[in-house]
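1. Okay, structure incoming, though there's no sequence with it:
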């Protein structure tokens, strides 16, 4: 039983990485410059960090393979928004980007029909504490 669970976890991670790659390619095709992928720090991880002109963009990628639990973007809860805000603040401080405009975007990857449908939500939420 434990092997099946580990296998599902590996499959989920692989699909998640595939969703992140699709999102990255999509965003680049829309003109965003990607600065970092899977940026890790002591507070957690940001899926993608990019630039839209002079604006730094922190991007959360959410993939769903079924609609049983709602749309992918609905998984970016208030607690997740707070964590992403702290991660963004940490990134800005570490990279000496204070004073630059910043925003939080979400890319939802919906696989429920077997073919990925991407939805880019610009400025999906405001920074929160």
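-> Alright, I've got the coordinates. A quick note: this is a predicted structure, and the numbers were derived from the prediction, not measured.

2. C-alpha from now on. contacts and neighbour counts both.
-> Will do.

3. Let me see the contact set for the residue nearest to the spatial centre of the chain.
-> Taking CA atoms, centre = their mean, the centroid of the chain lies closest to residue 60, which sits 1.6 Å from it. Applying CA atoms under 8 Å, 6 or more residues apart in numbering to residue 60 gives the contacts 46, 47, 48, 104, 105, 106, 107.

4. In strands, which of those appear?
-> If you go by DSSP state E, the contacts of residue 60 have 46, 47, 48, 104, 105, 106, 107 in strands.

5. in which helix or strand would I find the residue nearest to the centre of the chain?
-> According to DSSP states H and E, residue 60 maps onto strand 55-64.

6. also this one, for the comparison:
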């Protein structure tokens, strides 16, 4: 495991703990399929939330939140659609992004960061 992977896993664990303190409950972690991976899948009330966690050392190239660009969003959407095929009932869903910049301990949480294009 590289240092970056180790820091990424630590950020995911921090995000999980933070979101649980905010009242969300964990459904799945590091869900993988042929389309990609979703860091956290959680429930916020009746809403199923697909969460991408990003950690960046600096905001020099746009920062953690901005690093979830269109291409990554499309992979997350395809992966989420794959996950949804395993469910009997289609829940209300949203895509959130949790970002950590530098040594900041408090994450930036963007709810409903992007949506399916209609």
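-> Good, I have the coordinates. Bear in mind the structure is a predicted one, so any value in this text is a computation, not a measurement.

7. Include neighbour count when you put the ones in strands among the contacts of residue 60 of structure 1 into JSON lines, please.
-> JSON lines is the format used below for these (neighbours: other CA atoms under 10 Å):
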{"residue": "46", "neighbour count": "21"}
{"residue": "47", "neighbour count": "20"}
{"residue": "48", "neighbour count": "22"}
{"residue": "104", "neighbour count": "21"}
{"residue": "105", "neighbour count": "20"}
{"residue": "106", "neighbour count": "24"}
{"residue": "107", "neighbour count": "25"}
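
8. Can you tell me which of those is closest to residue 129 of structure 1?
-> Set against residue 129 of structure 1, the nearest of those by CA to CA is residue 104 (13.8 Å).

9. What is the aligned counterpart of the closest one in structure 2?
-> Correspondence of residue 104 of structure 1 to structure 2, assessed by TM-score structural alignment: residue 95.

10. Over to residue 75 of structure 1?
-> Aligned counterpart of residue 75 of structure 1 in structure 2: residue 67 (TM-score structural alignment).

11. Excluding residues flanking it in the chain, which one is nearest its match?
-> Nearest non-adjacent residue to residue 67 of structure 2, counting by CA to CA, 6 or more residues apart in numbering: residue 54, 7.8 Å away.

12. To which residue of structure 1 is that neighbour aligned?
-> Aligned by TM-score structural alignment, residue 54 of structure 2 pairs with residue 62 of structure 1.

13. Next: residue 44 of structure 2.
-> In structure 1, residue 44 of structure 2 lands on residue 52 (TM-score structural alignment).

14. hang on, its match packs against residue 35?
-> No - contact criterion CA atoms under 8 Å: residue 52 of structure 1 and residue 35 do not qualify, at 10.6 Å.

15. now the helices for structure 2?
-> 3-21, 63-66, 70-84 (DSSP state H).

16. Trace residue 116 of structure 1 over to structure 2, please.
-> Residue 116 of structure 1 maps onto residue 105 in structure 2, by TM-score structural alignment.

17. Contact partners for residue 103 of structure 1?
-> Residues near residue 103 of structure 1 by CA under 8 Å, 6+ apart: 55, 56, 57, 58, 123, 125, 126, 127.
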